[in-house]
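> model this:
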Amino acid sequence: MRKSWTLAAIAVVLAVLPAGGCRRRPAPPAVTINGTTWHVEIADTREKKFLGLSGRKHLDEQAGMLFVHERPKVMAFVMRGMFIPLDIAFINADGRIIRIYTMPVESDQSNLTAYSSEGPAKYVLEVNAGAFARAGVKEGDEVTLTGQIVRR
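Presented below is the predicted three-dimensional model:
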């Protein structure tokens, strides 16, 4: 009888130990607007912000890049080295979209169009061109950020 209790106790410890010893992974970063979610890569360093999605020839339909800035500021983006057209949304510190553009691929890389936030933005979301129209996303919409958005 004592042997069966010992075996039962060992079985319980072995079953519980892995769960207690495992750390939960942070949720992958995502942006949701009007019920549509994009899984995003985070651009939160100077190098990542400069490169952005440059050189990409494909972007999954529900994927994008979220640029994270320490403080809100007026900023402008260009389509340097881009092979795919993009939608871009500038998002203020309150989580509202303040400006949206659809940015076509530009063949003349020496004279790029600058797309301005026109107001202080803390985040910038880039997704495939047409994605915002399909999701009914417009200026003034509220944005929900989930997962590990800011590096710690």
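> From here on, just use CA atoms for contacts and neighbour counts.
Fine.
> Next, name the residue at the spatial heart of the chain.
Val40 (3.0 Å; C-alpha atoms, centre = their mean).
> ok, that one - contacts?
Shown in contact with Val40 (C-alpha atoms under 8 Å, 6 or more residues apart in numbering): 29-31, 63-66.
> To compare with the earlier structure, here is another sequence to fold:
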Amino acid sequence: MRRRALFTATAIVAVVTGLQACRTPTEAATKLDQAQLCIESGNGQKAVTAELAVTDTQRRKGLMGRESLPPDHGMLFVYQESRPPEATFWMYRTFIPLDIAYISEAGEIRAIRKMLPCAADDPDRCPQYPAGVTYTTALEMPQGFFRTNGIRVGHQVDVLDAPGAHCPQPDA
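Here you go, the predicted structure:
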């Protein structure tokens, strides 16, 4: 039986703190920490590498200005407290069409939404995308990622807590 990593903001922040201790101040200021995630899918477990946005500044910037993402890469927005259903995301200065999964403190995907890039110069002219559910983390991935991989509402997201860990293989 496999042991699931706790999917709480506290656990993710602990992983980030450990990773930051290994970086120089310049590296820490310019590069976001990453975590390996395993997401339950229609085809077993799907491995994802997620940049971690844990501070207000990191969450505000998100994926702004990016023109592409490597395969199976995204951004995990981490909050210390649950966010209400009316909390929103936007796509101001974000050039990549994205899907976002809103995830509960227990790691359950509660909602998945499609988000389109916004080319407006004025951020107030960009649409906002409310979660519609309470969530603690949100995972942005390239548009179509969740559908292509058979990932749906109710599926589980786990954070791997050991460096170099891999998603578990199904028992034979």
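> Now the TM-score, please.
The TM-score (TM-score structural alignment, normalised by the length of structure 1) is 0.75; 123 aligned residues with a C-alpha RMSD of 1.7 Å.
> ok, back up a step: just the ones of the contacts of Val40 of structure 1 in strands?
If you go by DSSP state E, the contacts of Val40 of structure 1 have 30-31, 63-66 in strands.
> in which helix or strand would I find the residue nearest to the centre of structure 1?
Taking DSSP states H and E as the definition, Val40 of structure 1 sits inside strand 36-43.
> In structure 2, what stretch matches that strand?
Strand 36-43 of structure 1 corresponds to residues 46-53 in structure 2, going by TM-score structural alignment.
> Alignment lookup: Asn10 of structure 1 to structure 2.
Not quite, residue 10 of structure 1 is Ile, not Asn. Aligned partner of Ile10 of structure 1 by TM-score structural alignment: none.
> In this structure Glu67 of structure 2 contacts Phe95, no?
Yes. Under the criterion of C-alpha atoms under 8 Å, Glu67 of structure 2 makes contact with Phe95 at 5.7 Å.
> Quick check: the gap between the residue nearest to the centre of structure 1 and Gln62 of structure 1.
8 Å (C-alpha to C-alpha, to the nearest Å).
> So what's the gap between the strand holding Val40 of structure 1 and the chain middle?
For strand 36-43 of structure 1, the separation from the chain centroid amounts to 3 Å (computed by C-alpha atoms, centre = their mean, to the nearest Å).
> mean shift of it relative to structure 2?
By mean C-alpha distance after the TM-score superposition for structure 1, the fitted strand 36-43 of structure 1 averages 0.7 Å away from its aligned residues in structure 2.
> List the buried residues for that strand?
Neighbour-count burial for strand 36-43 of structure 1, counted by 16 or more other C-alpha atoms under 10 Å, picks out 37-43.
> Just put the residues you listed in CSV and tack on distance to Arg99 of structure 1.
Shown next, in CSV, are the buried residues of strand 36-43 of structure 1 (distance: C-alpha to C-alpha, whole Å):
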residue, distance to Arg99 of structure 1
Thr37, 19
Trp38, 18
His39, 21
Val40, 19
Glu41, 21
Ile42, 20
Ala43, 19
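> Farthest pair within those residues?
Spanning the widest gap among the buried residues of strand 36-43 of structure 1 are Thr37 and Ala43, at 17.8 Å by C-alpha to C-alpha.
> In space, what's closest to Tyr92 of structure 2 - neighbours in sequence excluded?
Among residues not flanking Tyr92 of structure 2 along the chain, Cys118 sits closest, at 5.3 Å (C-alpha to C-alpha, 6 or more residues apart in numbering).
> Quick one: residues contacting that neighbour.
So Cys118 of structure 2 contacts 91-95, 126-127 (C-alpha under 8 Å, 6+ apart).
> Tell me the one of those nearest Gly107 of structure 2?
Among those, and counting by C-alpha to C-alpha, the member closest to Gly107 of structure 2 is Met91, at 24.1 Å.
> Cheers, nothing more for now.
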